[in-house]
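J.: no FASTA, just this:
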């Protein structure tokens, strides 16, 4: 019985050490569970999005738009809408955007969820405080996302059309930036 306890203790220690195993740059690899899927900071954001069963619509949009390579390199902060967020859009909206004739619109939609650089929730909080309760961020599509903190201490994002999305999962480290899970799709400003 004592040797069984020792073996179990060794296995637990080994698992803990492996979970903290540094990547090739010597940085400890972090893992988080996102909707039942374990994602790791050793993966880029496109790879981690593809792993989650709650982000399949987004993953498809990234691939169809041709932005997988762009979003796999460079330093990016990405707001990932869950599948239910896309279901709130008008019926057929995403099906239309994934057609070749609407590729430019799909690219704008995906890029409207991405910021150049790596931002943590603490970075957002500091900038919101410095902006007297809200601050704006320019997305890769050129649009502006406004961020504020609501009465429940959630980060709330608002697109240029007034649509609001709540950040439900914060600070998911990626090899090329930071991932946040959000409740709604952030639409680019409608062209006039």
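T.: Thanks, I have it. Just so it is clear, the model here is predicted, and its values are computed rather than measured.

J.: could you use CA atoms for every contact and neighbour count after this?
T.: OK.

J.: the nearest residue to residue 94 once chain neighbours are set aside and residue 5, how far apart?
T.: Among residues not flanking residue 94 along the chain, residue 86 sits closest, at 7.5 Å (Cα to Cα, 6 or more residues apart in numbering). Look at residue 86 and residue 5: by Cα to Cα, to the nearest Å, they are 49 Å apart.

J.: next up, a structure to set beside the first:
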């Protein structure tokens, strides 16, 4: 009886090892994997889960300038983490409204910290839906400053004068699309 039990447990152990081995092979070839480069959370390829705030921005033709700025500021990994975040995401045309040469200057490597400060000024820690914003409320941003919220009579929400055009939920927070680049004073 003991010999039969040993053989049966040994067989289970071998089946378990083979099964684990094939699971490792399967997971290595699946769409959810880490690239071989030494990168942070943004290096994880995942086409199955709900997209995070950066993946949503990457998928939006209206946010290509924002994505380029996130990359130049080395801020992609921070926003692909768990969060939760509320991100005020300026559309491409909002960047066009900046004074001539501003964006070109900010994306230079020597201005990376300044660009990152500006991008962090667009991020709140926690999830704030449009209905959570109250007129006159000041909200602390990821860079340690505050933005001011205003709600007009029609219920339109403005952040430092930038109008929220739409809202998209993401796996690690919420994105409010805005028509203005928020520049800290």
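T.: The structure has been received and is ready for your questions. Computed from a predicted structure; not experimentally measured.

J.: quick one on the thing from earlier: compare residue 86 and residue 5 of structure 1 and say which is more crowded by neighbours.
T.: Between residue 86 of structure 1 and residue 5, counted using other Cα atoms under 10 Å, residue 86 has the larger neighbour count: 18 against 10.

J.: what do we get in structure 2 for that one?
T.: Under the alignment (TM-score structural alignment), residue 86 of structure 1 pairs with residue 95 of structure 2.

J.: biggest helix in structure 2, by residue count?
T.: Among the segments of structure 2 that qualify as a helix by DSSP state H, the longest is helix 2-29.

J.: which bit of structure 1 covers the very next helix or strand once past it?
T.: Note on helix 2-29 of structure 2: by DSSP states H and E, the next helix or strand toward the C-terminus is strand 33-34. Counting by TM-score structural alignment, strand 33-34 of structure 2 lines up with no residues of structure 1.

J.: stretch 138-145 of structure 2 too?
T.: Against structure 1, stretch 138-145 of structure 2 falls on residues 136-143 (TM-score structural alignment).

J.: can you mark which positions in that stretch are buried?
T.: Residues of stretch 136-143 of structure 1 classed as buried by neighbour count (16 or more other Cα atoms under 10 Å): 136, 137, 139, 140, 141, 143.

J.: secondary structure and distance to residue 47 of structure 1 for these - can I get that in a markdown table?
T.: Formatted as a markdown table, these follow (DSSP: H, G, I helix; E, B strand; the rest coil; distance: Cα to Cα, whole Å):
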| residue | secondary structure | distance to residue 47 of structure 1 |
| --- | --- | --- |
| 136 | strand | 28 |
| 137 | strand | 25 |
| 139 | coil | 21 |
| 140 | coil | 19 |
| 141 | coil | 21 |
| 143 | coil | 25 |
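
J.: just these now: which is nearest residue 72 of structure 1?
T.: residue 140 (13.9 Å; Cα to Cα).

J.: what does residue 72 of structure 1 align to in structure 2?
T.: In structure 2, residue 72 of structure 1 lands on residue 80 (TM-score structural alignment).

J.: so where's the longest helix in structure 1?
T.: Looking across structure 1 with DSSP H, the single longest helix is helix 2-19.

J.: which residues of structure 2 does the helix or strand following that helix align to?
T.: Next helix or strand after helix 2-19 of structure 1 toward the C-terminus (DSSP H and E): strand 31-34. Mapped onto structure 2 using TM-score structural alignment, strand 31-34 of structure 1 spans no residues at all.

J.: just checking, the match of residue 86 of structure 1 touches residue 183?
T.: No. Residue 95 of structure 2 is beyond contact range of residue 183, at 10.9 Å (criterion: Cα atoms under 8 Å).

J.: secondary structure of residue 165 of structure 2: a helix, I assume?
T.: No. Counting by DSSP: H, G, I helix; E, B strand; the rest coil, residue 165 of structure 2 is not found in a helix; it is strand.
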